[in-house]
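In: Here is the input, now give the coordinates:
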Amino acid sequence: MIKITRFFYIHLLVLPLIAVAFFTKSQMTFFIAYGVVLIHELCHLLAALCLNVKVYSIIVMPFGMTLRLDSSVMRSPKKEAAIALAGPLSNALMLLFGFCLFDVYAPSLNFYLFMVINGALLVLNLIPVPPLDGGRIVRAAVIHHAGLIPAAKITRRISYVFIGLICVMGVLLLILFRGNPSLIMIGAFLFYSLADEKKNSDILIMREMIYEKEKLKSDSLIPSKMICVHQNTPAKRILRKLNLSTFYIISIIDDNMRILRTVTESDFIRSVTAKGYGILSKDVV
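Out: This next block holds a predicted model:
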């Protein structure tokens, strides 16, 4: 990585790509494509800064750019959806701007390239598959209604359906119209990304939730909620009810409705992390 500023980096493979672009006299195509992607990512960055979400870095990759946030799991589903939506919205606005200037620049090949790249980025990023913006928006919406851990599983199921459709469409286009394998390659990339994200996702989420004390220090106060659970309730069922925007106090009761113990969600998660995902609530200490 080449460090340009505190949070702006360029991947080393970008340099030979620039050299190839100049050698093949396609530098204008290269700069238009990267310009559109840069605006897309800068809109993500602007949305994150407006919502007081810390940004770790922007990295220029050989085939695009990526924005990395400080936290691997967004603590506010609404903020995650807003930040994710900012990118596709920028492409939609650039398309609208292009249509307004269509009569002036329509004969230009670069103008058509600008429009095609924006349209392709808009459609691609709205596919509901993480790490694309559409997947992040869907995940944020599901978190709001179902909780953090179920959201990860539901989003993966939705993603597999769309990845399957993309691959089927790619195969049909390849067979019927002798097209290029781009859709198949996109489907393979999304499947690989989803499989990589699935690894230890529940553990990652639980680790993020342990930082509630830090959240209390930074935000001064957050909503809290008390829930009562039977001692024989599987701990994983309780974890599905937790989310990052609320701090939970959990009372564990016996058959006679007496409180055996009361624990915070942080203590609850630490016990599950130490003893295993399949323990019962009575085993939490």
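In: Please count neighbours and contacts with C-alpha atoms only from this point.
Out: Will do.
In: which non-adjacent residue is nearest the residue positioned nearest the centre of the chain?
Out: Residue closest to the average C-alpha location in the chain (Cα atoms, centre = their mean): Arg136, at 4.0 Å. Spatial nearest neighbour of Arg136, excluding adjacent residues (Cα to Cα, 6 or more residues apart in numbering): Pro130 at 5.9 Å.
In: To compare against the first, here's the next sequence to fold:
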Amino acid sequence: MIRWRGILWSIHPLFVLVMLASVMTGYFVELLTLFGIVLVHELGHVIVARGYGWTIREVKLLPFGGVAEVEDSGGLPAKEEAAVVLAGPLQNVWMGAAAWGLGQLGWWNNEWASYVVQANIMIGVFNLLPILPLDGGKMLQVLLSRWLTYHQMLLWGARISLLLSAGMVLYAFLPIIKAGGTGIQLNLLAVGIFLFMTNWTYNRNIPYLFLRFLTSRAAASTRHIVRGVWAQPIVVSKRHTVTAALRLFKRDQYHLIVVMEERGRIVAVLPEQRLVNGFLEDGKPDRAVCDLFM
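Out: The predicted model follows:
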């Protein structure tokens, strides 16, 4: 692990295993090239994130990309996250194009240029798979947040990622099922298991991730109020629990909580900060919304 520009950079154990396998099989130069491609891919994310003022604590490098730990990730605007996500695969586009151009000019031999082009295509395309924590999985969540609540976005992002990573594991066994198969695709199996276990843990941590989202709402609410935005109302009954109302919050929206009786009479209108603060202060998930204004 090294610290550079205030960011802790580390190599995931899965990448270490790939390194050892490459040394044993004589593909060390190819490994260094792969490492360089992954590093530049991740630097693309970091540079754009820093441009938006994000605080990045740590970046873990994997054979197919990296995972960045960002402060206040629950309160980051969707548009900014989309730009940061796309910045990684865009690095693979220019690196692949540069390798192709160097091959065409004769400055690199065609075999090596072809390898670098294919490596960039592989890393870039693989990262666009809609599986967390890949870039495609993060972009999936950005798109889901346009239609779903934040809590639903977390749930469906995890479910889709679990389903697709399980499919990747099953696909790794496909060669031995076919007649004359060559055996299990070990690389794909290892990556599939890693992604499945990562998303299994992510799914279990959704309550914590949602709590982190709520703790970031104060800063987000202040930004909305200072800038001046349309408030999106959330209509609930007095019987609604605070937790149920909070799970109706959407990303990049400022909410007013309209508490209404069954006959349609408005009992109270609460700013979202009242709801969030009421939950964070006592942490009672089953507390009724009406307790906040009685």
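In: After superposition, what's the TM-score here?
Out: Here the superposed chains carry a TM-score of 0.82, computed using TM-score structural alignment, normalised by the length of the first structure; 284 aligned residues with a Cα RMSD of 3.3 Å.
In: re the thing from before, what does the residue nearest to Arg136 of the first structure align to in the second structure?
Out: Correspondence of Pro130 of the first structure to the second structure, assessed by TM-score structural alignment: Leu132.
In: and that match, how many residues sit next to it?
Out: By other Cα atoms under 10 Å, 28 other residues sit near Leu132 of the second structure.
In: wait, the residue nearest to the centre of the first structure sits on Ala81?
Out: Yes. If you go by Cα atoms under 8 Å, Arg136 of the first structure and Ala81 touch, sitting 6.6 Å apart.
In: what residue of the first structure takes the place of Gln118 of the second structure?
Out: Using TM-score structural alignment, Gln118 of the second structure pairs with Val116 in the first structure.
In: burial measure for its match, as a count.
Out: A total of 14 residues lie near Val116 of the first structure under the criterion other Cα under 10 Å.
In: How about Pro63 of the second structure?
Out: 22.
In: Tell me who's in contact with it.
Out: Shown in contact with Pro63 of the second structure (Cα atoms under 8 Å, 6 or more residues apart in numbering): 14-15, 18, 34-35, 38.
In: Which of the residues you listed sits closest to Thr241 of the second structure?
Out: Closest approach between those and Thr241 of the second structure, by Cα to Cα: Leu14, at 43.3 Å.
In: Which element is encountered next along the chain beyond the strand or helix carrying the closest one?
Out: Element membership for Leu14 of the second structure, per DSSP states H and E: helix 13-25. Counting by DSSP H and E, the element after helix 13-25 of the second structure in chain order, helix or strand, is helix 28-51.
In: What is that next one packed up against?
Out: Packing partners of helix 28-51 of the second structure (3 or more Cα pairs under 8 Å, 6 or more residues apart in numbering; DSSP states H and E): helix 13-25, strand 56-62, strand 65-70, helix 78-105, helix 110-127.
In: how much distance is there from it to the middle of the chain?
Out: Chain-centre distance of helix 28-51 of the second structure: 17 Å, with Cα atoms, centre = their mean, to the nearest Å.
In: What of stretch 163-171 of the first structure?
Out: 22 Å.
In: same question, stretch 122-131 of the first structure
Out: Averaging C-alpha coordinates over stretch 122-131 of the first structure and over its chain gives two centres that are 10 Å apart (Cα atoms, centre = their mean).
In: for stretch 104-112 of the first structure, same thing?
Out: With Cα atoms, centre = their mean, you get 34 Å for stretch 104-112 of the first structure.
In: Same check on stretch 180-187 of the first structure?
Out: Here stretch 180-187 of the first structure is found 22 Å from its chain centre; the criterion is Cα atoms, centre = their mean.
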